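K.L.:
Structure for the following, please:
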Amino acid sequence: MTLTLLPDLGDLLRLHPQYNAGTVVELLRRLGAAEVLWASDLDPDHPLRDALPAARIAIRDGFTADWAWAETEHGQLQGFLSQYPQGRERLREAAGAERDFAALVTTPMTAFQLMSAEVLDAARAYHTATQAALDEGPGTHWREKRLSELAARLAGQSGAVIAPLDDLPGLLDLLPDAHLPDLTGFAPGETSRLRALADRAWQLREDDDLNALLAALDRETGDAVTPGAELAAAAAGIYLAVGDLAAARALLERAAHALQGDVPRSLAGLTLARLGQVRDAQWDRDLATRTYRAVLALNHAPAVARSAAEAGLQDPFTLELPPE
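P.N.:
So this is what the prediction gives:
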């Protein structure tokens, strides 16, 4: 019984052009995996919760417990330590370790780099430093206990496991039959490239070449993980950012009409919430209201879409463009 561990970066998958949700799909296809054992974040809006089912890769839950209470205890410990000089020094040491590791994992990397000894050693050093500063328990979110329980649930299983990057060193220690995937000859393909394009378009920066980004989106037809409807919705966001409401609405309505079949489950909510905002900005309040209500009626809509829809029902959306 062997387990192949793949590193998860959570929302940071959206920031890594060569290790994004599409790349994870490609790695799983390379392994021949029809399902994954989920040992990562329970966030329902996790990028892989969209990508894997869209790629017809099943997610098997039941391995990760709800440790939200540990976050509460951690906050209480921070409040206690912050009252004392020595406690504040320990908090600074832990924060420094976290800052250093965060700087590493927010730097775009490839699958080879993420699973390298250098990065895994950095993850181990981060947790060692945190434990040295705050002790095992509330200070580490009960990490050793959590990993031991997770390893016990995974013991006797086989297949591909999605686990947080910084948990991999500990799981490799606790699970003798676990290993990282063999990346010999692997290179990100079209699924990864399309996902990177869409991720980039959803996160505009001031120095972006918007015309080039729109041209790139327009050239693509999409795939199962990043369908054409999402590419159209992402392009609409660019037009909305520059105040071209007519173009944004046309693209969003096209995307909404294409929301059929096994599209990523978050896409309908994101598309309709943005469409409601555009209709509001064009003074089409009645249709905007109905669109917001459609978002809230979906079986699943990401938190950001639900929040936008609820806000839109409360007050009409208005477009505020930055000064030229």
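K.L.:
going forward, measure contacts and count neighbours with C-alpha atoms only.
P.N.:
OK.
K.L.:
Do a quick rundown of the strands in this protein.
P.N.:
The residue ranges that make up the strands of the chain, judged by DSSP state E, are 3-8, 35-38, 58-60, 159-164, 178-179.
K.L.:
how close does the closest residue to Ala229 other than its chain neighbours get to Arg279?
P.N.:
Among residues not flanking Ala229 along the chain, Ala255 sits closest, at 4.3 Å (CA to CA, 6 or more residues apart in numbering). Using CA to CA, to the nearest Å, one gets 15 Å for the distance from Ala255 to Arg279.
K.L.:
same check, this time on Trp67
P.N.:
41 Å.
K.L.:
ok, the two, which is more surrounded?
P.N.:
Using other CA atoms under 10 Å, the more surrounded residue of Trp67 and Arg279 is Arg279, with 23 against 12.
K.L.:
I'd like to check which residues are in contact with that one.
P.N.:
Residues in contact with Arg279 (CA atoms under 8 Å, 6 or more residues apart in numbering) are 249, 285, 287-288.
K.L.:
Let's see that with 7 Å instead.
P.N.:
Under the criterion of CA atoms under 7 Å, 6 or more residues apart in numbering, the contact list for Arg279 reads 285, 287-288.
K.L.:
Buried subset of those as a PyMOL selection?
P.N.:
To isolate the buried subset of the contacts of Arg279 in PyMOL, counting by 16 or more other CA atoms under 10 Å, use the following:
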select buried, resi 285+288
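K.L.:
so how many other residues sit close to the residue nearest to Ala229?
P.N.:
When neighbours are counted by other CA under 10 Å, Ala255 comes out with 25.
K.L.:
Over to the one 3 residues further on?
P.N.:
The local packing count at Ala258 equals 16, with neighbours defined by other CA under 10 Å.
K.L.:
From the chain's centroid, how far away is stretch 87-97?
P.N.:
Between the centre of stretch 87-97 and the centre of its chain there are 28 Å (CA atoms, centre = their mean, to the nearest Å).
K.L.:
same deal with stretch 276-293?
P.N.:
On CA atoms, centre = their mean, the centre of stretch 276-293 falls 28 Å from that of its chain.
K.L.:
repeat for stretch 208-218
P.N.:
When distances are taken as CA atoms, centre = their mean, stretch 208-218 is centred 23 Å away from the chain's centroid.
K.L.:
another one to check against the first:
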Amino acid sequence: MPVLILPTLGPFHILHPRYNAVTVLEMAKAYAPRAVLLASYAPAELEAGLWRDAGDLPLFHLLPWAEGNGVEVIALDKHPNLKAQAEQFRQALAQFPRGQEYLAQAAELERRLQALLTRPLLSDMLSSPAFISELWNYLDGFVQIFGEGPATGFRAQRMQAVAGQIGSKGEGRWLVIADLLDYPYLLREVPGAAGPGAHASSPAEADRAILDRAWRLEGDDDWGLLLQQLQEIADAEAQYLAAQIYLAAGRPEDALALMEPLLHAEFAHPAYLPGYVLARYGQLQDLVGNRQAALRAYQATLALSWVPAEAREIALAGQRNPFKLG
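P.N.:
Predicted structure coming up:
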């Protein structure tokens, strides 16, 4: 029974041009699975879309593809209540001096994990013994400090149960999407499971890398080159990000000129885009002195069925006071 396990890096995918959200999608397409199995989410969490607030970037692309192609998506974690105990445990520890000492010990592990996730990654590196060993160093170190239980969200217990479900699926090619910290457990527990292998970048992945770079716009980037690259991509997200660059350059009129036609086009995908588009459009209308149009845009943002937290904060702040460049 072939099983491919692709680890997700959550919001950290934006840092990795060669293992970005679309890389996961392209590898899923190439694998042609019978179903997509979500190891780190419960059915109720999938239905509620909790992965969106977690910033699980590959799912913004993978789930629409699966739905559009008749590929079943099955959430396997039956114990989300146990997973939730990890955050509750940390909050409780932080209330006590002795607990803060334990958290300080864990902070060094977190620093090492962040260093691991911010170094350049290729898809096959995530299957290398060295990379897996570093993940186990983090996981085992955490257990040594706190024990296996509430502090870990009972990760070992939950993933053992998930592995049992995967093993009982029968014939077919199964694609498992797992949180990075669940991934080593599943590689160990699922017979014959493999992680990602080497993967040649596709044009769609290259475009995603440019979009990700624009989301992380920095002062020493070549803004002119980035604008040219976004223009060549020519989709709604690229147009929004080009407007962002003009706004960052202090040219709100040029940004608004890009945003106006975008509002009359299709900009529902990825699912985080509508909230950002409407909230930013409100700010641009404020900057050109059209307060009523700005308020309508902020209200439209808040009326969406789901809005990224940042876009929601922009809209709420814009309702209170007109936006101004700082």
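K.L.:
What does the superposition give as a TM-score?
P.N.:
The TM-score (TM-score structural alignment, normalised by the length of structure 1) is 0.87; 307 aligned residues with a CA RMSD of 2.2 Å.
K.L.:
can you list the strands of structure 1 in CSV and add distance to Arg143 of structure 1 and mean neighbour count?
P.N.:
Formatted as CSV, the strands of structure 1 follow (distance: least, CA to CA, whole Å; neighbours: other CA atoms under 10 Å):
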stretch, distance to Arg143 of structure 1, mean neighbour count
strand 3-8, 17, 22
strand 35-38, 18, 20
strand 58-60, 22, 15
strand 159-164, 12, 21
strand 178-179, 19, 19
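K.L.:
quick one, which of the ones you listed is nearest to Met109 of structure 1?
P.N.:
The closest of the strands of structure 1 to Met109 of structure 1 is strand 3-8. By CA to CA, the value is 12.1 Å.
K.L.:
Can you mark which positions in the longest helix seen in structure 1 are buried?
P.N.:
Ordering each helix of structure 1 by length in residues (DSSP state H) puts helix 85-105 first. For helix 85-105 of structure 1, a neighbour-count test (16+ other CA under 10 Å) marks 87-88, 90-91, 93-94, 97-98, 101, 105 as buried.
K.L.:
among the contacts of Arg279 of structure 1, which are in helices?
P.N.:
Among those, the members that lie in helices (by DSSP H) are 285, 287-288.
K.L.:
May I see these organised as TSV, with distance to Arg14 of structure 1 added?
P.N.:
Conversion of these to TSV gives the following (distance: CA to CA, whole Å):
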residue	distance to Arg14 of structure 1
Arg285	33
Leu287	32
Ala288	29
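K.L.:
just those now: which is nearest Leu210 of structure 1?
P.N.:
The shortest separation between Leu210 of structure 1 and any of those is 26.7 Å, and it belongs to Ala288 (by CA to CA).
K.L.:
Could you report the distance from the counterpart of Arg99 of structure 1 in structure 2 to Thr118 of structure 2?
P.N.:
Correspondence of Arg99 of structure 1 to structure 2, assessed by TM-score structural alignment: Arg111. With distances taken as CA to CA, Arg111 of structure 2 is found 11 Å from Thr118 of structure 2.
K.L.:
burial of Ala234 of structure 2, as a residue count?
P.N.:
In terms of burial, Ala234 of structure 2 registers 11 neighbours under the definition other CA under 10 Å.
K.L.:
Burial check on the residue lying closest to Thr106 of structure 1 once chain neighbours are set aside, number of neighbours?
P.N.:
Computed as CA to CA, 6+ apart, the closest residue to Thr106 of structure 1 that is not its neighbour in sequence is Leu12, at 6.8 Å. Counted with other CA under 10 Å, the burial measure for Leu12 of structure 1 works out to 17 neighbours.
K.L.:
which one in structure 2 is aligned with Leu12 of structure 1?
P.N.:
In structure 2, Leu12 of structure 1 lines up with Phe12, judged by TM-score structural alignment.
K.L.:
returning to that earlier point: name the nearest of the ones in helices among the contacts of Arg279 of structure 1 relative to Phe80 of structure 1.
P.N.:
When these are compared for distance to Phe80 of structure 1 (CA to CA), Ala288 wins out at 47.8 Å.
K.L.:
where along the stretch 51-200 of structure 1 do the helices fall?
P.N.:
Counting by DSSP state H, counting those that start in this stretch, the segments of the stretch 51-200 of structure 1 that form helices are 68-81, 85-105, 111-114, 117-134, 143-154, 168-174, 190-202.
K.L.:
Would you mind saying which of the ones you listed lies nearest Ala212 of structure 1?
P.N.:
Between the helices of the stretch 51-200 of structure 1, helix 190-202 lies closest to Ala212 of structure 1; by CA to CA that is 10.7 Å.
K.L.:
chain center to the closest one, what's the gap?
P.N.:
Relative to its parent chain, helix 190-202 of structure 1 has a centroid offset of 13 Å by CA atoms, centre = their mean.
K.L.:
Which elements pack onto that helix?
P.N.:
If contacts are counted by 3 or more CA pairs under 7 Å, 6 or more residues apart in numbering; DSSP states H and E, helix 190-202 of structure 1 sits against helix 21-31, helix 228-241.
K.L.:
Out of those, which is closest to Ala305 of structure 1?
P.N.:
Comparing these against Ala305 of structure 1 with CA to CA, the closest turns out to be helix 228-241 (13.2 Å).
K.L.:
which one is Arg306 of structure 1 nearest to, not counting chain neighbours?
P.N.:
Sequence neighbours aside, Leu296 is the residue nearest to Arg306 of structure 1 in space, at 6.2 Å (criterion: CA to CA, 6+ apart).
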